[in-house]
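**Q** Would you be able to build a 3D model of this:
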Amino acid sequence: MAAPSHPVQGSLDELGTPLAATTFVVVDLETTGARPGEAAITEIGAVRLRDGRVLDEFSSLVNPQTPVPASATLLTGITTAMVESAPPVAAVLPAFLEFAGFGPDTVLVAHNAPFDVAFLKAACASHGMRWPSPAVLDTLWLARRLVPRGEVGNHRLGTLARVFGAQAPTHRALDDARAAAGVLRGLLARLRSRGVDTWEELRALRGAPTPEQRGRRHLADGLPEAPGVYLFEDASGATLYVGKSVNLRARVRSYFTAAERRPRIREMVGLAARVRPIVCETAVEAEVRELRLIAERNPPYNRHSRNPERAPWLALTAEEFPRLAVVRRLRDDGACYLGPFPGTRAAELARDALHQTFALRRCSHRITPPRRGAACALAGMGRCGAPCEGAQSAAEYAVPALAARNAMTGDVSAVVAALTAHIDTLARQLRYEEAAVHRDRLSAFLAAAARTQRLRSLGAVPHLAAARPVGADWEVCVVRYGRLSGSARLRPGDDPHALLRALVATAETVRPGVGGLPGADAAETECLLRWLESPGTRLLEVAGDWACPVGGAERHRHLIHRHATP
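**A** Below you'll find the model as predicted:
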């Protein structure tokens, strides 16, 4: 029998679930930290809506059964006292899940959904509850797809709420859920204008490569199948993005397929006019070249390219009466440096740890000649020797200053002893929030000291040659003062002695870094440390000593709290 010539309308199941008939449960959580399993939920807020209309709302504080950190209180306004009488998460979760009523036509929505979903799943798992595994929509991802960067400077919830005329977020769960619901309405309107009317069509947006990706597949043609660095460039020749790979052609081709789902990178691909390869002899050379090119060109689509040279450091100044200062630039003036830090707050926490241990002045003005009555309250508390009014000579002040320098560069035990004793005292007095502040100070100091001492250990070595097996070949590198000076690949049948002599003879000459630090960016030296410490690596030549201090921060890594250096 012949098939009918006229079109046949499919069933509703074949057409998909209309977005207008989909129930969206928009949720927001407030928590004590960033990692589920370690941090706890303090508030849940949710809005249930369909076809743009709010059906119901849910809101509840949650007792995390642990003190709310000061940093979380500062952000959300939620204090330990506010949640002490609130129900625990074991009681709030079932109520939330009943409110959500997750079914086949219900979608869980959140702004930066992986964060909220991870906390909800972890809470269910820790209390023996089944996570219903609903369909999830991330408004952050959808906004990056539908709201171009020319329209907004960023895709934060507050920015998008202003664009779509939604309620402003306040870092309280229900307010932020309402803001995200307003943003969702605006995004769904944009989807309809693009002909996306069903949940299945919306979900397919995430998997399919964009037209821009498909139209630029030819940019991978002719690239070598070798290790190296690749640069995406726009029509004017400006560098958009820098990456590395052990196989340049295969890696670049992946940017033009459905496997590449990062919204920023898809946007970058749409602007690219060419891909320039730089072939490297070894994978470690490719990694170092990538770091150097990112630092040099600051490509806009590399997330870690935001002015790494402006990272904060903690300096013990080279003055008659040294002081601790957070600085952005290293100077070859005899100062002692600790860092680099991930942010100013981490540097300030480490500075507070040293101030708590050693009686160093905290004023920044000139204190010579001494002035009568110039001492501040710290002198009366015994926290400063008051050199500003002549109560302490330069020789006397040098004692705590030298001890602080030693803690920064070598033995950290004085800082550990002072702060752990104070933490224990506060904990016995049930002053947990204050104890957490001192814990974070100690952790920030130890994290920075461990990093700096590792950098100094390799930065002090004027010449080092090493080799690491890679399949049947060997990667051979020359490192001088913590900087990669030369790299080569030793293949079967090559003369290893001749290759090493040639590599050493042609290796880059490197000058020592400032204050005993490496002659390279910290990220490069850390890359080389990882390579040198990998299994199978053999040292071929070493000039000088390569060692960390016996009493250094490495031995206290168990005290480094993950959230102390945001």
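
**Q** When you work out contacts or count neighbours from here on, use the C-alpha atoms and nothing else.
**A** OK.

**Q** Without its sequence neighbours, what residue ends up closest to residue 454?
**A** Nearest residue to residue 454, sequence neighbours excluded (CA to CA, 6 or more residues apart in numbering): residue 548, at 6.4 Å.

**Q** from what I can see the one you found touches residue 451, true?
**A** No: between residue 548 and residue 451 there is no contact under CA atoms under 8 Å: 10.6 Å.

**Q** Show residues contacting the host helix or strand of residue 420.
**A** In this structure, residue 420 sits in helix 413-428 according to DSSP states H and E. Contact with helix 413-428 is made by 353-354, 356-357, 407, 432, 434-436, 438-439, 442, 551, as judged by CA atoms under 8 Å, 6 or more residues apart in numbering.

**Q** Please apply the same query to stretch 371-386.
**A** Applying CA under 8 Å, 6+ apart, the contact partners of stretch 371-386 are 356, 358, 359, 360, 361, 388, 389, 390, 391, 392, 397.

**Q** check contacts around residue 333.
**A** The contact partners of residue 333, by CA under 8 Å, 6+ apart, come to 318, 515.

**Q** Here is a second sequence; please produce its structure as well for comparison:
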Amino acid sequence: MTAAEAVGTLPWSTGVQATFDELGTPLRSTTFVVVDLETTGGSPAAGARITEVGAVKVRGGVRVAEFHSLVDPGCEVPPFIAVLTGITSAMLLGAPRIASVLPAFLDWCGRDAVLVAHNAPFDVGFLKAAAQEEGLEWPGFRVVDTARLARALVTRDETPDCRLSSLARFFGASTTPNHRALDDARATVDVLHGILERLGGIGVHSVEELATYSSRVTPAQRRKRHLADRLPSAPGVYVFRDSGGRALYVGTSRDVRSRVRSYFTASEPRRRMREMVRLADRVDAVVCATPLEAEVRELRLIAELQPRYNRRSRQQERLVWLKLTAEAFPRLSLVRQVREDGGTYLGPFRSRASAEQARDALHEAFPLRQCTGALSPRRLRAACALKEMGRCGAPCDGSEGVDAYAVHAAAAREAALGDVRTLVARLEARTARLAAAERFEEAAAVRDRLSAAVRGAARLQRVSALTGCPELVAARPRTGGGWDLAVVRHGRLVGSAAVPPRVPPRPHVEALLATAERVEPGVGPLPACTLEEVERVLAWLEQPGTRLVELEGTWASPAHGAGSQRERLAAVEAARTTSWAGAA
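**A** As a prediction, the model looks like this:
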């Protein structure tokens, strides 16, 4: 059975049936709180404060309540603000402070309300800043900006600009905006209703569609949003397919239905994705127990299906390994596959250029032969120029025997698998000599080669530490309680489950171990899965809060391995870049 055929059938998958609640929040049943503020200036960061709050609560096109209060800002109102709004410092004497107005306003709004404002970043920005200053938790309201929607819907022929006063006239608002909070909020209500009427005619009927609406979404694209209607609102993987059933694109999300629907209702700047949506005929989904399972399934499906619109489809095929051959006189070779041939492999590298830099670094640090072809003590030939340069002991003409040459090969092998200090010390010394001679370009080239070699060794050592473990069980706390469980064998995710809050996890661990996929490891540092999968699993394991439950084998990195050297070299390079930027 292929990975594509097995989707959704593994024992660690759970099916979820969609409900009517997953079809989005209907606009007709949504409570909107249309708010407007007056302030002493343009930015809370610059010291401006709120002087007036006005809001109107509407539902189903009906105004159900209003909120209004002046606010003592604790400072003088600038004269130009007083002229603009009519609010003077004298008017605010005796008004409540924001410390009492804001909690009352948030309580009046309710937790499920959708905030609406004209130029919402301004009003919401002031409210959030005030909440932070007063130590209040911001409820995380969904926000709708009528100015943004108007710019997408109203043409220049209809109104010269999208200011509130212009839109109020265009939509025939019953209240004229006058830079007072409640009147401006009342005018914004009429503008909102005019916008919603227009959007309803082109198929926007939910809050989710309203929040992501863009005029760049074509009617044909929007008509396809029904493809998401039966998808689950749960973590998982989705596959776009064309009319012939061929996979176009594979993605993952914590909410599959919401993410897929956004392809048909939100602006998509990537041209290739707009083309993909145009070709899509159906969308399949696989619900996953945990976000980690969804990420891994995505990688496997991309590798299996080779969808044309996933740029990662052929990434695995581009990986390059640096191999120290198993010969009497080993040499370094760039290869695409790891074989069970006794060789030592460094990497993998994501490009041939990086692998070549690492190879050159090892050649500079250790006098390994650079000639190609088999070489033995009984088949000698003339030495090349590297002998005269002191870059090779010339085993080709018998100048260096098998035992003497083996010392160099062992040092290169140790740099790849364990201790990189010799490699780093030799190349840093060479970099220093070149810099002292003012040969800065050559010094930079040596430094780049060293970085490539250290990164390759660090990747190899980090990956091998996990793939060498026959079995590992880990748990990570879930938001809201409970645990995400993962079983990993030789670096491959073979089982995943979610434990609900207040439920003992041990029975779930035992059940997961009993049903997890069995793994027969292959050869090399990646014996059971791809590099990307191992790196995803490692990233999950290394997150703060993840706990190791069970471990078979040893999961450890070399004491003097490449990981610490990689971080040190990166810090040195960052400091050098900063100093250069300062000098410039």
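
**Q** what's the TM-score here?
**A** Here the TM-score for the pair of chains, by TM-score structural alignment, normalised by the length of structure 1, is 0.61; 360 aligned residues with a CA RMSD of 2.0 Å.

**Q** what about the corresponding residue of structure 2 for the residue nearest to residue 454 of structure 1, which SS state?
**A** Under the alignment by TM-score structural alignment, residue 548 of structure 1 pairs with residue 557 in structure 2. Each residue gets one of three states, and residue 557 of structure 2 gets coil by DSSP: H, G, I helix; E, B strand; the rest coil.

**Q** Residue 557 of structure 2 contacts residue 459, doesn't it?
**A** No: applying CA under 8 Å, one finds residue 557 of structure 2 not in contact with residue 459, separated by 10.9 Å.

**Q** Just give me the neighbour total for the residue nearest to residue 454 of structure 1.
**A** By other CA atoms under 10 Å, 18 other residues sit near residue 548 of structure 1.

**Q** just residue 400 of structure 2 next, same as before
**A** When counting by other CA under 10 Å, one arrives at 16 neighbours for residue 400 of structure 2.

**Q** if I line the two up, what does it land on in structure 1?
**A** Superposed on structure 1 with TM-score structural alignment, residue 400 of structure 2 falls opposite residue 392.

**Q** For my notes, confirm that match occurs in a helix.
**A** No: counting by three-state DSSP, one finds residue 392 of structure 1 to be coil, located in no helix.

**Q** Residue 396 of structure 1 versus the nearest residue in space to it that is not next to it in sequence, what's the distance?
**A** Computed as CA to CA, 6+ apart, the closest residue to residue 392 of structure 1 that is not its neighbour in sequence is residue 385, at 5.6 Å. In this structure, residue 385 of structure 1 and residue 396 of structure 1 are 9 Å apart, going by CA to CA, to the nearest Å.

**Q** Who has more neighbours out of those two?
**A** Neighbour count, other CA under 10 Å: between residue 385 of structure 1 and residue 396, residue 385 has more, with 22 against 13.

**Q** That one - that's part of a strand, no?
**A** No: remark: residue 385 of structure 1 does not belong to a strand; assigned using three-state DSSP, it is coil.

**Q** ok, residue 242 of structure 1 to residue 222 of structure 1 distance?
**A** Distance of residue 242 of structure 1 to residue 222 of structure 1, computed by CA to CA: 18 Å.

**Q** quick one: which of those two has more around it?
**A** residue 242 (25 against 8).

**Q** What is the equivalent residue in structure 2 for the more buried one?
**A** Under the alignment (TM-score structural alignment), residue 242 of structure 1 maps onto residue 250 of structure 2.

**Q** Grab the longest helix from structure 1 for me.
**A** The residue-count maximum for a helix in structure 1 (DSSP state H) belongs to helix 432-459.

**Q** tell me the angle the next helix or strand after that helix makes with helix 432-459.
**A** As assigned by DSSP H and E, the chain's next helix or strand after helix 432-459 of structure 1 is strand 463-470. Orientation of strand 463-470 of structure 1 against helix 432-459 (axes from the mean of the first three to the mean of the last three CA atoms, to 10 degrees) gives an angle of 100 degrees.

**Q** average distance between the next helix or strand after strand 463-470 of structure 1 and structure 2?
**A** Moving toward the C-terminus from strand 463-470 of structure 1, the next helix or strand (DSSP H and E) is strand 473-480. For strand 473-480 of structure 1, the mean distance to aligned residues of structure 2 following superposition is 0.8 Å (mean CA distance after the TM-score superposition for structure 1).
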